[in-house]
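[1] One predicted model, sequence on top.
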Amino acid sequence: MKRLSRSRWGFTIIELLVVLAAIGLLLSVAAPRYIQHLDHARDVALRHDLQALRLAIDQFHADQGRYPKALDELVVQHYLRALPIDPITGRADSWVLIQAQARTDVASGLQAGTGIRDVRSGAPGRGSDGTAYAQW
């Protein structure tokens, strides 16, 4: 029976360095693409959340005849299940609220149209398309 010598049982330093270099090369190509996909996914999620919030505000206005005073009112009135979290900031309280212009009804003298008519992201920075998150 033939026995292997002790020196042939493991890998040499050169072999390990070649394997580590190959893994490093693959990671240097894959990691930036992975980060780019994560950023794109956050952008898509932000656009979707903004669309859902705006739709809920529009439905609330159509049903109630007024805009909601706060975003929590959309949840209480069951227009949303929960207030979405801004995927860029990771917080639900970073939404920038756009108030409706107050109008005075000439016949009754009452002010109408106050409340939240639009919402934007409070995230700093720019999206993958180059526009600021605050403009979305």
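    Noted; the coordinates are in hand. Note that this is a predicted model, so its numbers are computed, not measured. Numbering: from 1, shown residues only.
[2] Please make it C-alpha for all contacts and neighbour counts, starting now.
    OK.
[3] and the next element down the chain from the longest helix belonging to the chain?
    Ranked by number of residues, the top helix in the chain under DSSP state H is helix 13-64. Per DSSP states H and E, the first helix or strand lying C-terminal to helix 13-64 is helix 71-76.
[4] what about versus this one:
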Amino acid sequence: MTGRKVSAVTGVTAYAGRPAQRRALTFVELMICVSVISIIAVSAMALSETGSRLAREFELKSVLRIVRTAIDKYYDKSREASPALMDNLHYPKNLDELVEKKYLRKLPVDPFTGLSDFRIISSTDEPDAIKTNGENLYDIKSSSDYTALDESKVNQW
């Protein structure tokens, strides 16, 4: 009966032997816990990154919608004021003009580049033109080459 002791007070049998096995089991349990926590942490980071990307995509869509609405309002008001002008003369010259005339509160910022460096599209540009003739502001697109979560390019929105 090596390693077995019975307490005279409680009557409980305690095993004094095998401390190395007990420590090894505790170490294995610790490693399993660390592994599980690591997996959870990596998953949380991946979800956080996806959430951040979705937020930037949503913000860009919102900025594009706001600017396009401002361009439409500018066009409508200009057309009402002087209907005899040619169509392309009713559009603003640039984003600054929309801010100056209070159609926008401030210059919009592209959430992917952090700058107000949108690609300007003129009403007289070809649909697939890379460079604009700069005649007026018909539309804007992101200048970023970022690929969205749905595999589309944000500069094509």
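    That came in fine, so what should we check first? Model, not experiment: these values are computed from the prediction.
[5] Next, the TM-score between them, please.
    The TM-score (TM-score structural alignment, normalised by the length of the first structure) is 0.74; 113 aligned residues with a C-alpha RMSD of 2.0 Å.
[6] Give the other helices and strands that the longest helix of the first structure contacts.
    Under the contact criterion of 3 or more C-alpha pairs under 8 Å, 6 or more residues apart in numbering; DSSP states H and E, helix 13-64 of the first structure touches helix 71-76, strand 116-120.
[7] distance between it and the chain's centre?
    Here helix 13-64 of the first structure is found 10 Å from its chain centre; the criterion is C-alpha atoms, centre = their mean, to the nearest Å.
[8] Helix, strand or coil: sort out the residue most central in space within the first structure for me.
    Nearest to the geometric centre of the first structure sits P87, at 2.6 Å (C-alpha atoms, centre = their mean). Following DSSP: H, G, I helix; E, B strand; the rest coil, we place P87 of the first structure in the coil state.
[9] what do we get in the second structure for it?
    Using TM-score structural alignment as the criterion, P87 of the first structure maps onto P111 of the second structure.
[10] do L50 of the first structure as well
    When the second structure is aligned by TM-score structural alignment, L50 of the first structure is paired with L64.
[11] what's the neighbour count on that match?
    When neighbours are defined as other C-alpha atoms under 10 Å, L64 of the second structure has 21 of them.
[12] Could you do A41 of the second structure as well?
    12.
[13] hang on, the match of P87 of the first structure packs against E59?
    Yes - counting by C-alpha atoms under 8 Å, P111 of the second structure touches E59, with 6.8 Å between them.
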